[in-house]
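Undergrad: sequence first, then the predicted structure, then my questions.
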Amino acid sequence: MKHLPIGFIDSGYGGLTVVKQSLRQLPNESIIYVGDNARAPYGPRSLTEVKQYIWQLTNFLREKGIKMLVIACNTGTAAALDDLRQTLAIPVVGVIHSGCRAAIKQTKTGHIGVIGTQGTIDSGMYRDTLQEKSAKLNIQSVAAPEFVEIVEQNQIEDPAVHDIVQKRLAPFIGNDVDTLVLGCTHYPLMKQAIQDVVGSSVYLIDSGRETINEVSTLLDYFHLSRSAEEAAAAPPTQQFYTTGNPRLFARFAQKWLNDGSVYVHPLEIKGEYLVDNHTNR
C-alpha cells in the first residue's frame, strides 16, 4: 500500500501550490494530480455540481491506485470532504481545516480575514470551522472570484492585477485584521500582489503549505510513508492529468514547479467518467 502515490485533485492549476509543498516536504512520495481545467472555475457552481465533479476525479484516481487523497481545492473540500471521508477506505485530506488551525495559531488580534471563491465563502465552512475552534474570533470573509480567473488565464504579471486586488481587498484595509487566509489554492500564486495590498503587518496563511503538514502526519500515523531507502530502490514518480489543454497546463506546471520535464496527460470527459486515451507518454 505504501508504494502507491498520493492523489491530488483540483479544478485547475491551483492545486499545484499544494503539490509544490508536497515535493518539498515529502520527497520520497509519488504523486498523481488531476486538474479539471475544462470545467474551471468551480467557485460559481453549486456545491452539488462540484461534488459530482470531485467524485469523477476521485474515481479516476481510485482506478489508478492511490494511498491517500488530497482535495487540493477549497470549493471541492466544502462540497465533498465529508462524503468522501465516509465512503473511501483511504485517508482523505481537505485544505480548509489545516488553514483554519494555522490562522488561529497565528492571529494576535483575533480578527481573521478569509478570501475564497464565491462557492467557498457561501458555504460558510471557513467561518464555521474557525468559530467552532474559537468562538471569540472575529471572522471577515470576502469572495474574490477574479483571482481564480487571473491565475487560470496566466495573467498574474498583468499590470492591471494590482488594481483588481486592491479593489477586492479594500474591506481588510484599515482594520485590525492581522491574519488573512488564502482560501483558494490558486491564491498563493498571487501572494506577492496580495501582500503588497494588505501590507506586511498582515500574515498570509497558505492553506496548501499547512495541508501538507497534515498529510505528513497522517502518512506516519497510518504507516504509509516511504523511507529514503525505499525511495532510492524505487524512485518516486509524478503524473499529471488535465481535462483541459495539456500543453498549456504543462507550460504552467513546468514554470511553477521549476521542472522542465513535467509531462501532462489529456483526459476526456465522457458522461460520468474521465478517460485517459494516452496511456503511454
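TA: Good, I have the coordinates.

Undergrad: contacts, neighbours, all on C-alpha from now
TA: Fine.

Undergrad: could you pull up the residues touching L26?
TA: S216 (Cα atoms under 8 Å, 6 or more residues apart in numbering).

Undergrad: got another, please set it beside the one above:
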Amino acid sequence: MSLKEAARKPIGVFDSGVGGLSVLNELRAQLPGEDLIYLGDTARVPYGTKSSLSITRYATQAARALIEQDIKCLVIACNTASAVAVEPLRASYPYLKVIGVVEPGADACGRVTRTNHIAVIATESTINNQAYQKAILSRDPSCVIQALPCSLFVALAEEGWHEGPLVEAIIKRSLEPLIAAQVSHFKKPIDTLVLGCTHFPALKRPIANVLGEAVQLVDSAETTALYAKNMLSCEKLLNPQRVGQTRFMVTDGPERFARIAPLFFSEEVLSSEVELVDIQHYAERQNSH
C-alpha cells in the first residue's frame, strides 16, 4: 500500500463515553481534512472506577472494533484507558500508531512549568495507576507532583454544569488540598495543573477562576490533538482532502449520546447518525481468528 492510500484511511478515536468528544473536537480543529471515527463505550461508562483488568479488556474490544474499520491511527481519548491499556494495545497491534492522552500531557507539563511543582487531577483509577506521575517524572525527576482524584467533576461536565457560583464552590471544595499546598511549606508553589480526564476541559473556566492566573492548565485534549497532528505529519500520513467526515458509534444510548454531545463537541450530532454497536461481537471475532 502506498503512503497516499494509507493517508486516506480514517483515524479511530475511542473513549468510555462522551468525554472523549473533547479530544475529537480538538482533532477536528487541528486536522480538518481527516476522516474520524469515534466510539464511545457508553454501556460500560465510567472506566474510572473499574479494575485494570476490566479496563484493558474493554479497551481491547473497542480498539478491535475500530481496527476493523481499517484505521491508520488509534487515539485513546480516555485518560483511564490510556493510563492502563496503551502499552498492551501497542504490543497487540505493533503495526498501528496508538496514541494515548497521558504522554502528550506529560510533555506539555515540561514546557509549561517554571517551578516544577505540578498538580494532576483525574479519575480515581488514573490517579491510582500513577500514569501521569510516572510520565512526568520520567521526563524530569526533579518535579514535585500532587495528584488528586476528582471523579465528581465528570458528573458536573456531563450534566452541563460548566460554570456559575455553585460549580465554582464545588470545584473549590474538591481542590482544597491543592489550594492549601499553595500556602504550605512547599518552597515553590504549584504553577501547572493537568486536566487528567477528558471531561475536565469543559470545566476549564471555573477551575481557572478558583486557582487563579498563577496556575497554568494543561488540557489533555488539546495536547493530544497536536501530538497526533505532528505524528501524522512526520509519518507523511496527513490526509490531503479539505474537509473530513465524522462517524459516531456507541455501545448504548445513541439518543442520550447525541443529546450530551454538544457539551463537548462543537458540531451537531443527530441521534439518527449515531450507530449502535456491540463491541463484544468484535472481541469474539478476534478470538476466533
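TA: That came in fine, so what should we check first? Here the structure is a predicted model, which is why all the values come from computation and not from measurement.

Undergrad: pretty sure F14 of the second structure is touching A62, no?
TA: Yes - F14 of the second structure is within contact range of A62, at 6.8 Å (criterion: Cα atoms under 8 Å).

Undergrad: okay, and the common contacts of the two?
TA: Common neighbours of F14 of the second structure and A62 (Cα under 8 Å, 6+ apart) are L39, D41.

Undergrad: more neighbours, these two?
TA: Just comparing F14 of the second structure and A62: by other Cα atoms under 10 Å the higher neighbour count belongs to F14, 30 against 27.

Undergrad: what's the match for that one in the first structure?
TA: Aligned by TM-score structural alignment, F14 of the second structure pairs with I9 of the first structure.

Undergrad: and that match, that's in a helix?
TA: No - counting by DSSP: H, G, I helix; E, B strand; the rest coil, I9 of the first structure falls outside a helix, being strand.

Undergrad: that one contacts T75, doesn't it?
TA: No - between I9 of the first structure and T75 there is no contact under Cα under 8 Å: 11.5 Å.

Undergrad: what's the distance between S227 of the first structure and N28 of the first structure?
TA: Distance, S227 of the first structure to N28 of the first structure, by Cα to Cα, to the nearest Å: 7 Å.

Undergrad: which of those two has more neighbours?
TA: Taking other Cα under 10 Å, S227 of the first structure and N28 do not tie; N28 has more neighbours (22 against 14).

Undergrad: can you tell me the closest non-neighbouring residue to that one?
TA: A231 (5.3 Å; Cα to Cα, 6 or more residues apart in numbering).

Undergrad: what sits up against the helix or strand the one you found falls within?
TA: Using DSSP states H and E, A231 of the first structure falls within helix 228-233. Residues outside helix 228-233 of the first structure that contact it (Cα under 8 Å, 6+ apart): N28, E29.

Undergrad: go again with 7 Å.
TA: N28 (Cα atoms under 7 Å, 6 or more residues apart in numbering).

Undergrad: buried ones in it?
TA: Going by neighbour count (16 or more other Cα atoms under 10 Å), the buried part of helix 228-233 of the first structure is A231.

Undergrad: corresponding residue for I190 of the second structure in the first structure?
TA: Checking TM-score structural alignment: I190 of the second structure goes with V177.

Undergrad: show me the residues around the aligned residue in the second structure for F222 of the first structure that make contact.
TA: Matched to the second structure by TM-score structural alignment, F222 of the first structure sits across from E235. The neighbourhood of E235 of the second structure, defined by Cα under 7 Å, 6+ apart, contains no residues.

Undergrad: and what of the one 3 residues further on?
TA: When contacts are counted by Cα under 7 Å, 6+ apart, L238 of the second structure touches A7, L232.

Undergrad: coming back round to it: pretty sure the match of F14 of the second structure contacts I31?
TA: No - I9 of the first structure is beyond contact range of I31, at 10.7 Å (criterion: Cα atoms under 7 Å).

Undergrad: tell me who's in contact with E272 of the first structure.
TA: If you count contacts by Cα under 7 Å, 6+ apart, E272 of the first structure has them with Q56.
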